[in-house]
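Student: A predicted structure for the sequence below; I have some questions about it.
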Amino acid sequence: MASIARSLRPCASRLIVRPSQPYRALPFAARAFSASRAAQVKRYSKDHEWVEMSADNKTAMIGISEYAASALGDVVYVELPTVPMEVAAGDSIGAVESVKSASDIISPITCKVTAVNSLLEEKPGSINQGPEDDSAAGGWVAKVVVPEAGVKDFEELMDAEKYKEFTEE
């Protein structure tokens, strides 16, 4: 939300009604809009990875869950997948090492890795600060292209509510 507010600040002066100025029509049409986040769906695997699928089911982002980041502790190294890399659901696409332990990053869906979050190589601790953040400074691991088999894998994953119940068991 902060980024939206910052981006609207330059426009705010046009929207403020000043008593010294007569009423005038705005030079643009005001309309409600929704953020792209509403168009994306996030699901979770039993291995504590998340997948955020685009509305068209063609692309997605993969990362580790907040629960996994918390359980790992302070991350000191992230091994990212190579690009391009085709993987099936259940294949390892990288690894995360922390002061407590090391763990593989498992692809929850069949996909092709097209981009990785290079920031994690330079600042692996950013995965702890925002493991489910899909922004440029966030802890996402890979961007992927999803074939039909990957969409089917995605449909079998847990939604946020079921994942929360799973982690509380």
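Tutor: It's in. Numbers count the residues shown, from 1 in each chain.
Student: CA only for contacts and neighbour counts going forward, please
Tutor: Fine.
Student: Pretty sure Leu120 sits in a helix.
Tutor: Yes - judged by DSSP: H, G, I helix; E, B strand; the rest coil, Leu120 forms part of a helix.
Student: close enough to count as contact, it and Gly130?
Tutor: No - using Cα atoms under 8 Å, Leu120 is not in contact with Gly130; the gap is 11.3 Å.
Student: And these two? Which one has more around it.
Tutor: Neighbour comparison, Leu120 and Gly130: the larger count goes to Leu120, with 23 against 18 (by other Cα atoms under 10 Å).
Student: residues in contact with the more buried one?
Tutor: The contact partners of Leu120, by Cα atoms under 8 Å, 6 or more residues apart in numbering, come to 77-78, 126-127, 139, 141.
Student: putting a second one here so we can go through both:
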Amino acid sequence: MSIKFSKEHEWINAANPEAAVVGITVHAQDALGDVVFVDLPAVGTSFQQGDVTGVVESVKAAADVYMPVTGEIVEVNEALRADPSLANTDPLHTGWFFKVKLADPSQLDGLMDETAYGDFTASH
């Protein structure tokens, strides 16, 4: 499965629906600038699609992090908590935010693929 993108600038890789990986997009981290703090959700917490799961603070602004799908947090990236700059240097890999157990995998169908997300960011 490929990575999917939300209109709120999160990405999700659901290759493993028991632990789909979520982070912010390159576009989002570019807009934020240097990330200095990341507030991550608690493991075991469940969220509905669109809920705020945390906050990213940068030298320029603070932004909410939204849940791209409904599910339960099964892991958070402690390395990111220790070094928030990972969200800037490698947002699609080592800078991931959390892993979620999908409650409804069909919600992935409502998210954008890479091409659609590129068109979306170019027009907004």
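Tutor: Looks like it came in fine. This structure is a prediction, so every number in the text was calculated from the model and none was measured.
Student: what TM-score do we get after superposing?
Tutor: Here the TM-score for the pair of chains, by TM-score structural alignment, normalised by the length of the second structure, is 0.95; 123 aligned residues with a Cα RMSD of 1.0 Å.
Student: what residues are shared contacts of Leu120 and Gly130 of the first structure?
Tutor: Jointly contacting Leu120 of the first structure and Gly130 under the rule Cα under 8 Å, 6+ apart are Gly139.
Student: three-state assignment of the residue nearest in space to the middle of the second structure?
Tutor: Centroid check for the second structure by Cα atoms, centre = their mean gives Gly23 as the closest residue, at 2.6 Å. Here Gly23 of the second structure is strand, with the state taken from three-state DSSP.
Student: again, but for the one 5 residues further on
Tutor: For Ala28 of the second structure, the secondary-structure state derived from three-state DSSP is helix.
Student: Residue in the first structure paired with it?
Tutor: Aligned by TM-score structural alignment, Ala28 of the second structure pairs with Ala68 of the first structure.
Student: count of neighbours near its match?
Tutor: For Ala68 of the first structure, the neighbour count with other Cα under 10 Å is 16.
Student: so which of the contacts of Leu120 of the first structure persist in the second structure?
Tutor: Among these, the contacts conserved in the second structure (both residues aligned by TM-score structural alignment, their matches' Cα atoms under 8 Å) are 78, 126-127, 139, 141.
Student: Doesn't Pro91 of the second structure belong to a strand?
Tutor: No - Pro91 of the second structure: not assigned to a strand; according to three-state DSSP it is coil.
Student: nearest spatial neighbour of the residue mapped onto it from the first structure, skipping sequence neighbours?
Tutor: Under the alignment by TM-score structural alignment, Pro91 of the second structure pairs with Pro131 in the first structure. Closest residue in space to Pro131 of the first structure, ignoring its immediate chain neighbours: Gly139 at 4.3 Å, by Cα to Cα, 6 or more residues apart in numbering.
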